[in-house]
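Novice: Predicted coordinates and the sequence they were generated for:
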Amino acid sequence: MRVLAYEARRLGGLRSTWLILAAVLICDAAVAAVLARQVPAGVLSSSAAVRCVTAVVPLLPLPIAALGAGALGALSYGHEVRHPGLSASQVSLARRVGLVAGKAVVVGLVSAALALLGLLVNLLVVGVALAPSVDAAVLFDPAVLRSGLVDGGLLDGGQVGPLGRAAAAFVLLVAAGGSAGVLAASLFRSASAGLLLLCALPALVEPAVSLLLRRSGQDWPSWVREVMPFQYGLDWVPGGPAASQVPGQAVPVLLPVLLAAPLVLLALAALVAQLRRRSL
């Protein structure tokens, strides 16, 4: 707990932390407003609603919030390298590993909070920016929201509906981006190199996951595809058509494992890097 408290104080004391958080919220709100203004007249679909509220830009390697979270983690580790709290002779291996783990946890939690706040701000912005001719009941009508709920477990979308599942996937993606930023920066002891590695991961992970899923006879659920950064590039992988737009589509059992694998590999690589060093 002392490590987490130390990391929280250190993260909160960095001016870059607050600048990144503010920049992410402003950029997210601006993108959400632009996407909302482009929605044609008629009933707002769940797919368009998810894109507006999460402010996903397919041309970016990650959603804006995840990029900001990754930068937050990378800069946090970079600041620790430039201005260490303890001299190298006082930092044992166990303490170094604890500091990296604590930093990844704290940044991940802050990133999750940023994602939740961003979703709320974007929802308000979308409500204002949508044209009067657009029926946004899918976002704001409780009866429509309740009608979208389906039975089953959490991975099947139980009691959360398509928008809730997409929002949960978005929050997890942003939190993972923050923690991955810390771990990637720890490999090179450089914030910029860590952020570059983080941006390169989706281009490798998503096609590989698509290929493995299709080899096992499965595919990406439609609501997961909406918040993934290379959602349109997923169709480049041969092996079958795109995931069908089924409202109650379940998550393939293999999918969480495949998506968590890069973060686990980053953590193992960071641990190996600490074993070979005498300083953080």
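Specialist: It's in. Because the structure is predicted, anything quoted here is derived from the model rather than measured.
Novice: Only C-alpha atoms from now on, for both contacts and neighbour counts.
Specialist: Noted.
Novice: Next one: the residue of the chain positioned farthest from its centre from A185, what distance?
Specialist: Distance from the C-alpha centroid of the chain peaks at S89, with 36.1 Å (C-alpha atoms, centre = their mean). Between S89 and A185 the distance is 22 Å, computed by C-alpha to C-alpha, to the nearest Å.
Novice: Relative to L213, how far out is the residue nearest to V174 when sequence neighbours are not counted?
Specialist: Distance criterion C-alpha to C-alpha, 6 or more residues apart in numbering; nearest residue to V174, sequence neighbours excluded, is A66 at 4.2 Å. Computed with C-alpha to C-alpha, the distance linking A66 and L213 is 24 Å.
Novice: Then P132?
Specialist: Counting by C-alpha to C-alpha, the gap from P132 to L213 is 41 Å.
Novice: Looking at those two, which is more packed in?
Specialist: L213 (19 against 11; other C-alpha atoms under 10 Å).
Novice: ok, second structure coming up, stack it against the first:
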Amino acid sequence: MLQAIGLTSARRRDLPPAVDDLTFEARSGRVTALLGTPGAGKTAALRLMLELDPGRGVTYFRGRPLHRIGHPPREVGVLLGDVPGHPARSARGQLRMLCAAAGAPLSRADEMLDLVGLSGLGDQRIGGLSVGMDRRLGLAAALLGDPHTLLLDDPADGLSSRESGWLYGLMRAHAAQGGTVLWTTSDPKEAIRSADRVVTIDAGRLVADQEVADFARTRLRPRVAVQSPHAARLAAVVGREARDARRSVEVVAEEGARLSVYGSNCAEIGDVAFRHGIPVHRLADELGDAGPPAPPAPAPASAAALSELPPPITVRPPRGPLRPMRYEVRRMLGVRTTTLIMAVVLLASAAASVLLARIGGAPRPHLLAGWPALLPLPPAALGAGLLGALSYGDEFRYPALAASRGTVPRRLGLLVAKLLVTGAAATALSLLVVVCDMQVLRLFYGDQVSAVPGNAILLAASWVGLAVGCAWAGLLAAGTFRVAGAGVAAVLAVPVLVVPLLQKVFAGPAAHALTGLPARLRGLAWLDIPPGPDRWLVAAGRILAQPVGLALLVSLIALICAYAGTALRNRARW
């Protein structure tokens, strides 16, 4: 059962609150409709229940507020607006990624596709789905965790009558299994057709809380719907004859040359139109909305009432995925962007290698990496940085973890998973570039040009470290500033801004600052360092002595501090 108590949204400027002291309940095994005109506060009420907006009040889901529930997707399924997935991702890929976030088995995605009638459209992209298919996919995402409660914000908006009937049947089936369903609508007829109980609100306040039979009796009244090219003349004639006969008949002009006549019937209206020679194109009996009753006047505030205000609603960040590694792998490989970036990098690097070999004079490492002197970074490093930037940037544009709870949170587990996955992708990309360039050079110029240098291990470590460092720099910058462009800018800033700055600080090449570092470390150590680790330490010092390597290390340290600072600041705010 869902219990909403004293929901009141925060005031903004001098405007009244969108929701004002709203209290009602939605029982298990029943479908409850939250009815109100556009702007009545229905969506704002749902957001308060989900702790998305600040305010006051409390909402209990089977006796517990949302922040006390260990795994919210297994208790509450939410559909607010459209599916917030990447438009290039497939419907099945989106659900499988959300399965990893909710801790559900991957088979649950196919089960939900079958349930909502999308089993044949699992491979279709989200951006190509119609409004009805999009709603079905949103319902499938809401049902992934097998929740007890469903919160649906105007789910029938834009649907055909057939699709709306299917939706109401799905809500009925969920309630029949003991679940709780709360959905919003602005159409009283839809509420009568699909709900067991109707909660009416107006201007954010509770107007009525009724069983559907009582609601139909008090809210709707019979009327005659008339459409005529001479609607104004017909309205005047009907009103005049009703006054002459002293009958209570109300004529309301609608859009499109239509009339709604209350207190009469089709036979009487047809006779009047026939006597006066007025053509009628449509004449039907309907149930019309009598409008919501006036909300009760607010009780005067008192000291006792002020002391019993409902608790404040604290906006909390969404929880991270329960299986972050699986989620991150499916997020990266679920769209063609990753493959496209790698393909472009391989082609650009191969073309640069062939051009450098033809011109001549390029060092062997730059030749194998496809790194012309005109570029601040090689194509592989730029591609790795772009992959890292998209790890957070795409999610801030298309939230994936929880549609109803804003953008992706800065969770440590999710960050570690992103670092590992992007690092692995950058390593694979850098090695593929070298292998591809060697094969292309061998094809065009023979084995002599494509020969492996003598210090291949040291060069490979430097090359992989450069790619991984650029990927992490892009990831951290995009996560800090919440935009993919910031990640790309951070990667480009390393050779363009940070390297010249460090060279000025050290008044010379950065290698001078690390000269003799391994020897000094051996002297400070309590125990003698074996020769093997000593050689690795020297190699690491040589890598860091390179201007780009030292600048990348400094940039990563600065970005880690900035990321941690924004995360701690947001956590203190929450």
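Specialist: Happy to help now that I have it. Since we're looking at a predicted model, the values are computed, not measured.
Novice: Just the TM-score for the two chains, thanks.
Specialist: TM-score for the superposed chains, counting by TM-score structural alignment, normalised by the length of the first structure: 0.68, backed by 223 aligned residues with a C-alpha RMSD of 3.3 Å.
Novice: Helices along the stretch 151-280 of the first structure, start to end?
Specialist: 161-188, 191-215, 222-225, 254-275 (DSSP state H, counting those that start in this stretch).
Novice: which of these sits most buried?
Specialist: Among the helices of the stretch 151-280 of the first structure, helix 161-188 has the highest mean neighbour count (mean count of other C-alpha atoms under 10 Å), at a mean of 25.
Novice: just how off-centre is it within its chain?
Specialist: 3 Å (C-alpha atoms, centre = their mean, to the nearest Å).
Novice: between it and helix 191-215, how many degrees?
Specialist: Calculated by axes from the mean of the first three to the mean of the last three C-alpha atoms, to 10 degrees, helix 161-188 of the first structure forms an angle of 130 degrees with helix 191-215.
Novice: tell me the angle helix 161-188 of the first structure makes with helix 254-275.
Specialist: Computed by the same axes, to 10 degrees, the angle between helix 161-188 of the first structure and helix 254-275 is 20 degrees.
Novice: Mind listing what's buried along the helix or strand that contains V144 of the first structure?
Specialist: Using DSSP states H and E, V144 of the first structure maps to helix 142-147. For helix 142-147 of the first structure, burial by neighbour count (16 or more other C-alpha atoms under 10 Å) applies to L145.
Novice: by contact count, what packs against that helix?
Specialist: If you count contacts as 3 or more C-alpha pairs under 8 Å, 6 or more residues apart in numbering; DSSP states H and E, helix 142-147 of the first structure packs onto helix 137-140.
Novice: Now do the buried residues in the helix it packs on.
Specialist: Within helix 137-140 of the first structure, judged by 16+ other C-alpha under 10 Å, the buried ones are 138-139.
Novice: Tell me the gap between that helix and the middle of its chain.
Specialist: On C-alpha atoms, centre = their mean, the centre of helix 137-140 of the first structure falls 24 Å from the chain's centre.
Novice: now the helices for the stretch 151-300 of the second structure?
Specialist: Under DSSP H, counting those that start in this stretch, the stretch 151-300 of the second structure gives helices at 161-176, 188-194, 212-219, 231-244, 266-275.
Novice: can you list these in a markdown table and add mean neighbour count and distance to M325 of the second structure?
Specialist: Below are those laid out as a markdown table (neighbours: other C-alpha atoms under 10 Å; distance: least, C-alpha to C-alpha, whole Å):
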| stretch | mean neighbour count | distance to M325 of the second structure |
| --- | --- | --- |
| helix 161-176 | 16 | 32 |
| helix 188-194 | 18 | 41 |
| helix 212-219 | 15 | 47 |
| helix 231-244 | 16 | 66 |
| helix 266-275 | 14 | 66 |
